[in-house]
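*Asks:* Got a predicted structure plus its sequence, pasted below:
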Amino acid sequence: MKKYKIIMTGGGTAGHVTPNLALVPELLKENFDIKYIGSKDGMEKDIIKKANIEYFGISSGKLRRYFDLKNFSDPFKVLKGMLEAYKIIAKEKPDVVFSKGGFVTVPVVIAASIKKIPVVTHESDMTPGLANKIAAPFCDKLCVTFPESLKYIKDNKGVYTGTPIRKELFDGSRLKGKKVCGFTDDKPILFIIGGSLGSRAINEAIRSSLDELLKKYNIIHICGKGNLDSKYKDLKGYVQFEYVSEELPDLMNAADYIISRAGANVIWEVLALKKPNILVPLSAKVSRGDQVLNADSFKQNGYSLVIQDEELTKEKLIEQLDILAKDKNKFIKNMRESHGKNGVSNIVSVILEAVNGKKSN
């Protein structure tokens, strides 16, 4: 079988990186040689290197919708990144580029297009993010997680694939998860996921509620980089992590209930594992509102309870948790009846079509 070469790109948050890793086993089965382009100092660098994938770092600038003095300097970083990406692509000669979004991907996608390399992108959220909007004219196909998203994609480039979910997520062990946390009793486990960068609102609401919550639950808290609180280091029944990777499948499978931000990747993983959950979407006041749309879709389908960021208080949190515990079987039933796709095989099929299309031109 002929060996293909793919360059993957994506970065800034874990949500732009872990879906790429979900594709790796299937790509290897299809005989792909995999390389990765990310930012020079981004969080994706360590994640990708741990996966033993060759990593190239380029300059990247943030794309902002608001005024910031960096808006004057960052375009030059993007231009520098494009030149760096162009040199890498010219040297590596990939058959295809796959982009998962994030600011670092824009120069990579544009450079690939200039070199006439097929580009496949993936959008996790309901509406395309700014990086994917900019990349859209330069890509061949844009895969989407939600079928409703197709109406936002022009030129017949949209393909409904679902989102890639890591196979190892389904192989997690509840017993191993409890052991990692040192939980020895049979209290239900509440898993808090604030995102790879953390959530101050969720962190504060959880920690202010610990006296009440620990009466009923053991708690696993992913609080984000730099957000560990030494005050709670030895608190029985409460374990905090900045970020987890290898342990995540075990911790997810150990959880009875999940409280999470509403990034598309994590909520589809929660849905795949059928975990009763409360979503706290990042406010539209400080974002483009994609998490609000994601959470609303899950609420409408009966998969989740939702607390808006501005309404998150200790009292509201405890009230909604009580409702979730009481109605957990209803939520599990709704999730079992969902038609959500694990997009791994679908996305790899689109990538192969792009490669074969190139070969026939």
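*Replies:* Great, that's in hand. Because the structure is a prediction, the values reported are computed rather than measured.
*Asks:* Only C-alpha atoms from now on, for both contacts and neighbour counts.
*Replies:* Noted.
*Asks:* Report all helices and strands that the longest strand that the chain contains contacts.
*Replies:* Looking only at the chain and at elements set by DSSP state E, the strand with the highest residue count is strand 32-39. Counting by 3 or more CA pairs under 8 Å, 6 or more residues apart in numbering; DSSP states H and E, the packing neighbours recorded for strand 32-39 are strand 4-9, helix 44-50, strand 54-58.
*Asks:* Mind checking those for the one nearest to Ser149?
*Replies:* Evaluated with CA to CA, the helices and strands packed on strand 32-39 place strand 4-9 nearest to Ser149, the distance being 21.6 Å.
*Asks:* what is the orientation angle of the helix or strand encompassing Leu27 with strand 4-9?
*Replies:* Here Leu27 sits within helix 18-29, counting by DSSP states H and E. In terms of direction (axes from the mean of the first three to the mean of the last three CA atoms, to 10 degrees), helix 18-29 departs from strand 4-9 by 170 degrees.
*Asks:* Can you list the neighbours in contact with helix 18-29?
*Replies:* Outside helix 18-29, the residues within contact range by CA atoms under 8 Å, 6 or more residues apart in numbering are 8-10, 34, 48, 51, 100, 163-167, 265, 344-345, 348.
*Asks:* okay, the helices and strands packed on strand 32-39, which one's buried deepest?
*Replies:* For the helices and strands packed on strand 32-39, ranked by mean neighbour count under the definition mean count of other CA atoms under 10 Å, the leader is strand 4-9 at a mean of 23.
*Asks:* separation between Ala255 and Lys274?
*Replies:* Here the criterion is CA to CA, to the nearest Å. By it, Ala255 lies 11 Å from Lys274.
*Asks:* Second structure for comparison follows:
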Amino acid sequence: MATRPPHILMAGGGTGGHVYPAIAIADAVTTLRPEARVIFAGTEDRLEARAVPAAGYALHPITAQGVQRSLSAKNLMTPVRVLQGLLQSWRLVGSIEPDVAVGTGGYVAGPVLLAAWLRGRPLLIQEQNAYAGVTNRLLSHLADRIHLAFPEAREWVPADRAEVSGNPTRRSLREADPGEARSALQLPADGRVILVMGGSLGSAALNEAVETNLEALLAEEDVYVVWQTGTRYHDAIAERVDDHPQLRLVEYIDRMDRVYAAADLVVCRAGALTCSELMVTGTPAVLVPSPNVVADHQTKNARSMERMGAARLLPESELKTRFVDVVYDLLADPDACEQMATAALDMARPEAAETIARDVLTLADHYRQN
């Protein structure tokens, strides 16, 4: 009688920081065990609804809603939606019979992993930030294994089950050729390239800082700026900003491997996924943490990288006044940038996805044998 292949249930969603690590782990699992069956649980109206099927995996919809930090009528429905999501998750676990459930954060991971635990399945969670999110903090007490990206997160979870393995990232980021990348982006091989990006929707603060200081940023003829505005702001900025031979104004970047390979310096937010991509690509960075995230976790991520010498932290409150000085100080100091690149690579865990995938399969195999 043939042995049933391992069944892996992945749960994580809401943002790219939760979704893409889950996909990277799933890809590593199927590389190690092509016969493994990997199933995702997620919401129907967030990023995972598009990204998971695009990566080739089935997505089973689960209702999930977190508590709004501001007073909102939506909070009245939270208990109902949590119960609904838990019932859906209970049925899903019963129908697919996973050998292990893997959570990468986001509200949807809560009911899915709780249902798996109630049905006696082993749990593995992966935390992307230096400050563990509320869902992962709660689930960590039920989890058999906990994988962390930053050592600072140990204080928020049971340390005896935790391992610092890094954030899973795409292999393509490490394989891009800088010369080919610059050619594709129509950037000169000998230019100094600044990449400013604020995420897929964009950052109002970063965009305002660039627009205010654009003339000063482009004052030197060998400096080029790749400015990713985000979908929310692009059209309005494009109407106000004149074309310039040293400026590349883009709405969205779908080839992150190219822009990291082309950039001498990145100015960006300090989300967990971005920080991990900066590490594995060895890209010097000025990190501007968003002050509008739960528990100020972006500042904690940025401080961890700054403490290791891999980035500079620039508070948003100082962005307009110090932006140009900080950027040009680094561009004028190649040794400092080289040291930042080396420190970033030292922090990187390029094998993170495979490390976590091996642990996932070990838990699955142990469950199937007992």
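*Replies:* Ah, there it is. Worth saying up front: this structure is predicted, and the values here are computed from it rather than measured.
*Asks:* closest one to Ile114 of the first structure among the helices and strands packed on strand 32-39 of the first structure?
*Replies:* Distances from Ile114 of the first structure to each of these were compared using CA to CA; the shortest belongs to strand 4-9, at 15.0 Å.
*Asks:* Can you give the contact residues for the closest one?
*Replies:* Identification of contacts with strand 4-9 of the first structure by CA under 8 Å, 6+ apart yields 17, 20, 31-38, 93-101, 104-105, 108.
*Asks:* mean shift of that strand relative to the second structure?
*Replies:* Superposing on the second structure places strand 4-9 of the first structure at an average distance of 1.6 Å from its equivalents, by mean CA distance after the TM-score superposition for the first structure.
*Asks:* In the second structure, which residues correspond to that strand?
*Replies:* Structural correspondence for strand 4-9 of the first structure: residues 6-11 of the second structure, per TM-score structural alignment.
*Asks:* Stretch 270-277 of the first structure too?
*Replies:* Using TM-score structural alignment, stretch 270-277 of the first structure lines up with residues 278-285 of the second structure.
*Asks:* ok and the longest strand of the first structure relative to strand 4-9, angle-wise?
*Replies:* Between the direction of strand 32-39 of the first structure and that of strand 4-9, the angle (the same axes, to 10 degrees) works out to 20 degrees.
*Asks:* what's the spacing between strand 32-39 of the first structure and its chain's center?
*Replies:* 18 Å (CA atoms, centre = their mean, to the nearest Å).
*Asks:* residue contacts, the most centrally placed residue in the second structure?
*Replies:* Relative to the mean C-alpha position of the second structure, the nearest C-alpha, by CA atoms, centre = their mean, is the one of Leu273, at 2.3 Å. The contact partners of Leu273 of the second structure, taken as CA under 8 Å, 6+ apart, are Gly16, Gly17, Pro21, Gln128, Asn167, Thr169.
*Asks:* For Asp322 of the first structure, what is the corresponding residue in the second structure?
*Replies:* In the second structure, the residue equivalent to Asp322 of the first structure is Tyr328, according to TM-score structural alignment.
*Asks:* So which bits of the helix or strand harbouring its match are buried?
*Replies:* Tyr328 of the second structure is part of helix 319-331, with elements assigned from DSSP H and E. Buried residues in helix 319-331 of the second structure, defined by neighbour count with 16 or more other CA atoms under 10 Å: Leu319, Lys320, Phe323, Val324, Val327, Tyr328, Leu330, Leu331.
*Asks:* TSV for these, including distance to Pro151 of the second structure?
*Replies:* Formatted as TSV, the entries for the buried residues of helix 319-331 of the second structure read as follows, by distance: CA to CA, whole Å:
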residue	distance to Pro151 of the second structure
Leu319	28
Lys320	32
Phe323	29
Val324	32
Val327	28
Tyr328	31
Leu330	27
Leu331	30
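*Asks:* Between all of those residues, which two are separated the most?
*Replies:* Of all pairs drawn from these, the one with the longest distance (CA to CA) is Lys320 and Leu331, at 18.1 Å.
*Asks:* Filter the contacts of strand 4-9 of the first structure down to the buried ones.
*Replies:* Burial of the contacts of strand 4-9 of the first structure was assessed by neighbour count (16+ other CA under 10 Å); the buried members are 17, 20, 32-38, 94-101, 104-105, 108.
*Asks:* mind listing the strands for the second structure?
*Replies:* Listed in chain order, the strands of the second structure (DSSP E) span 7-11, 37-42, 58-61, 100-103, 123-127, 145-148, 162-164, 192-197, 223-228, 247-250, 265-268, 285-287, 311-313.
*Asks:* how near is the aligned partner of Gly66 of the second structure in the first structure to Gly42 of the first structure?
*Replies:* Taking TM-score structural alignment, Gly66 of the second structure has Lys62 as its aligned residue in the first structure. Computed as CA to CA, the Lys62 of the first structure to Gly42 of the first structure distance reads 12 Å.
*Asks:* Chain neighbours aside, what residue packs nearest to the aligned partner of Ala51 of the first structure in the second structure?
*Replies:* Residue pairing (TM-score structural alignment): Ala51 of the first structure is matched to Ala55 of the second structure. Here the nearest residue to Ala55 of the second structure in space, its sequence neighbours aside, is Ile23; by CA to CA, 6 or more residues apart in numbering that works out to 7.3 Å.
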